[in-house]
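**Student:** Sequence and predicted structure, then a few things I'm wondering about:
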Amino acid sequence: MPTFSAPDGTILAYHVTGEGPPLLCLPGGPMQDSVYLGDLGGLTAHRTLIRLDLRGTGHSAVPRDPASYRCDRQVGDVEALRAELGLERVDLLGHSAGANLAVLYAARHPERVGQLVLVTPSVFAVGLAVTAEDRLETARLRRGEPWFAPAYASLEAVTSGRAAPADWDAVAPFWFGRWDDEAREFRVAEQRQRNDEAAALYASEGAFEPEDTRAALAAFTAPVLVLAGECDVAAPVRVMKEYAGLFPHAELIVQSEAGHFPWRDVPAAFVTALAAFRDQALAGPPGT
């Protein structure tokens, strides 16, 4: 497995799978082993996926300074990997919390990004507001599911700030387009794959300067894809529309029957969407 040295000397690992143009993938969690991304629903048939294990996760080393888990301080890790790969510009994908790191990198190194793909992105880095009603309205799309009533009651408790510990596990079905045995196993694996100490520090004070980041993204000229799941309570469609509007050249795709992990819920549609986005981005705007 290939490794490289981060700017502070921490040895980081990455994984290379698939065929085609490279796509650097930043996992969410936050601070979860990149293994959960898998082959992104079969995208490896079209792209070479380069999955970074963030510091302290997967096969990457634990840093000497835990403060370096802060999201903005990991931008240098992404830049070091780009240089290690010998890429003048890199196509970048960030999922969920990993989208925070992706947009901070794009804001700091816009000339190094060829295309930016944000999959069900977290909004902390750009300071958008996700309301309780955004989440509850999205959840009500699932009202026909047999598990809906208790899960919705727990989601109401979570969004109102009165959640008991059990409520956080009870809302898990809303993260998936299908709540089946495979989704349950995936959920259990998540708990093992995340570095909880690192996760607690990822968004700590000073990590994000949303106004500055939004200003930088407003001048970001590379093509951007924001991909949302129709049923995703973590990244509701209304907010994803607002997110796409932060960029001058962004496309929003909402995938039907998908939750927070659309490559698992609707893999064929996910792969088709990303392949089409790349083709359109390479073709350039109409008339060019």
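**Tutor:** Great, that's in hand.

**Student:** all contacts plus neighbour counts: C-alpha atoms, from now on.
**Tutor:** Noted.

**Student:** ranges for the helices of the chain?
**Tutor:** Along the chain, counting by DSSP state H, helices occupy 75-85, 98-108, 132-139, 148-159, 165-170, 181-193, 196-202, 210-218, 237-244, 262-265, 267-283.

**Student:** Could you dump those helices into TSV with distance to residue 15 added?
**Tutor:** Listed next are the helices of the chain as TSV, based on distance: least, Cα to Cα, whole Å:
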stretch	distance to residue 15
helix 75-85	12
helix 98-108	16
helix 132-139	34
helix 148-159	36
helix 165-170	30
helix 181-193	16
helix 196-202	21
helix 210-218	28
helix 237-244	29
helix 262-265	18
helix 267-283	19
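
**Student:** Turn those into TSV, columns for mean neighbour count and distance to residue 7.
**Tutor:** TSV is the format used below for the helices of the chain (neighbours: other Cα atoms under 10 Å; distance: least, Cα to Cα, whole Å):
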stretch	mean neighbour count	distance to residue 7
helix 75-85	17	7
helix 98-108	25	15
helix 132-139	18	39
helix 148-159	18	39
helix 165-170	13	37
helix 181-193	13	24
helix 196-202	18	18
helix 210-218	17	22
helix 237-244	19	31
helix 262-265	24	32
helix 267-283	16	31
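
**Student:** let's bring in a second model and compare:
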Amino acid sequence: MSITITEHRYTADDGAALGYLRRGSGAPLICLPGGPGADVRYLGGLGGLDGHRSLVLVDQRATGRSPVPEDRSRCGYTAQAEDLEALRRHLGAESVDLLAHSAACLTAQEYAAAYPGRVRRLVLVTPVGATAREADAAEVAAIRARQAGEPWYAAAVAAEQELAGGSVDPERARELTLRTVPFVWGRWREEYLDLYRLPMQGAPDWYREAFYAGAPAPGGKAARLARLAGSGARPLVLAGGRDGIVGALPARRVAELHPGSRLVVLPEAGHRLWHEEPQAFLEAVLSHLEGPQ
């Protein structure tokens, strides 16, 4: 089956012309990429989901077809929830189905809380947390240690240590990052490396700091969590049991936070579930999107 991909733009509240792709056919499903600041095209067809829904693949601020704002605070995840509301109006929808991956799950949860009733169904794929990146270092270390016998492991660890040391030129940083990507996957395959060699453009170096700047100060975290819990979103939360990026603990905590949520852990998958377990991923997501309210 041929999948159609088209480019589109919409106007944000500050007048910025922001971009998105439409992929597939059927009822629209807004999809937010992680990273933060990753090129949305890495989501691909989300394991065949584009054969059932029209994926609205969002270019977040300063990525893809969306321009770099003069005010960097517009890249914060709380601010980007406002862009989602502008996109909803552009699509002419009373409410939307929304899927987010990794860091973008912060934006999605914020949107559900800031605009009650605007999210019909919410899918959170390997979320990093509810208000910030909340991975458990011990859990991630234990997941990675299970792969210590793999031939790529020593080089990946050395690359991470060199990157952590700073003062690495961009070309060297890209080479080192490619060595670390096996940690993303539950079971690494060499063919996955091709996914990282596609002509994609990520966000500027400063993007990560700007994105997380919307996180609450320690004193305000409890209030933010209560606000998110009261959104009524009832998300499907998906996690990989072998996720060497954030582990499964953030997903469990996010699911516990939202009353009526459903947690699905794919025990052998990593951070990109739709590649490693496409059928299980597809069945879980479609069941949530198309099932009774």
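**Tutor:** Right, received. Where do you want to start? This one's a predicted model, so the numbers in the text were calculated from it and none came from an experiment.

**Student:** Could you tell me the TM-score of the two chains?
**Tutor:** For this chain pair, the superposition-based TM-score is 0.86 by TM-score structural alignment, normalised by the length of structure 1; 276 aligned residues with a Cα RMSD of 2.5 Å.

**Student:** related to what we said a few turns ago, among the helices of structure 1, which is nearest residue 43 of structure 1?
**Tutor:** With Cα to Cα, the closest approach to residue 43 of structure 1 among the helices of structure 1 belongs to helix 267-283: 5.4 Å.

**Student:** name the helices or strands packed onto that closest one?
**Tutor:** For helix 267-283 of structure 1, the packing partners by 3 or more Cα pairs under 8 Å, 6 or more residues apart in numbering; DSSP states H and E come out as strand 250-255, helix 262-265.

**Student:** so can I have a markdown table of the ones you listed showing distance to residue 121 of structure 1?
**Tutor:** Shown next, in a markdown table, are those (distance: least, Cα to Cα, whole Å):
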| stretch | distance to residue 121 of structure 1 |
| --- | --- |
| strand 250-255 | 12 |
| helix 262-265 | 12 |
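
**Student:** just to revisit the earlier point, of all the helices of structure 1, which one is nearest residue 59 of structure 1?
**Tutor:** helix 181-193 (11.0 Å).

**Student:** The closest one vs structure 2, mean deviation?
**Tutor:** Average distance, helix 181-193 of structure 1 versus aligned residues of structure 2 after superposition (mean Cα distance after the TM-score superposition for structure 1): 3.9 Å.

**Student:** Give me the contacts around that helix.
**Tutor:** 32, 33, 36, 57, 58, 172, 176 (Cα atoms under 8 Å, 6 or more residues apart in numbering).

**Student:** what does the second one align to in structure 2?
**Tutor:** Spelled out, that is residue 33 of structure 1. Matched to structure 2 by TM-score structural alignment, residue 33 of structure 1 sits across from residue 39.

**Student:** Likewise for residue 3 of structure 1?
**Tutor:** Under the alignment (TM-score structural alignment), residue 3 of structure 1 pairs with residue 9 in structure 2.

**Student:** my guess is that match meets residue 18, correct?
**Tutor:** Yes: with contact defined as Cα atoms under 8 Å, residue 9 of structure 2 reaches residue 18; the gap is 5.4 Å.

**Student:** Can you pick out the residue with more neighbours from these two?
**Tutor:** A count of neighbours by other Cα atoms under 10 Å puts residue 18 above the other of residue 9 of structure 2 and residue 18, at 24 against 17.

**Student:** what's near enough to touch that one?
**Tutor:** Contacts of residue 18 of structure 2 (Cα under 8 Å, 6+ apart): 9, 10, 11, 12, 59, 60, 61, 65, 66, 67.

**Student:** cool, and residue 211 of structure 1?
**Tutor:** Contacts for residue 211 of structure 1 (Cα under 8 Å, 6+ apart) come out as 126, 127.

**Student:** The counterpart of it in structure 2 and residue 130 of structure 2: what is the separation?
**Tutor:** Under the alignment (TM-score structural alignment), residue 211 of structure 1 pairs with residue 222 of structure 2. Note on residue 222 of structure 2: its distance to residue 130 of structure 2, by Cα to Cα, to the nearest Å, is 11 Å.

**Student:** just checking, what residue in structure 2 corresponds to residue 140 of structure 1?
**Tutor:** By TM-score structural alignment, residue 140 of structure 1 lines up with residue 145 in structure 2.

**Student:** And residue 285 of structure 2, what's its match in structure 1?
**Tutor:** Aligned partner of residue 285 of structure 2 by TM-score structural alignment: residue 274.

**Student:** Grab the most central residue of structure 1 for me.
**Tutor:** Central residue of structure 1 (Cα atoms, centre = their mean): residue 95, 1.3 Å from the mean position.

**Student:** how close does the spatially closest residue to that residue that is not a sequence neighbour get to residue 107 of structure 1?
**Tutor:** Among residues not flanking residue 95 of structure 1 along the chain, residue 119 sits closest, at 4.7 Å (Cα to Cα, 6 or more residues apart in numbering). Look at residue 119 of structure 1 and residue 107 of structure 1: by Cα to Cα, they are 17 Å apart.

**Student:** can you check residue 86 of structure 1 too?
**Tutor:** 21 Å.

**Student:** repeat for residue 199 of structure 1
**Tutor:** Residue 199 of structure 1 sits 22 Å away from residue 107 of structure 1, taking Cα to Cα as the criterion.

**Student:** got it, and residue 22 of structure 1?
**Tutor:** Distance of residue 22 of structure 1 to residue 107 of structure 1, given as Cα to Cα: 21 Å.
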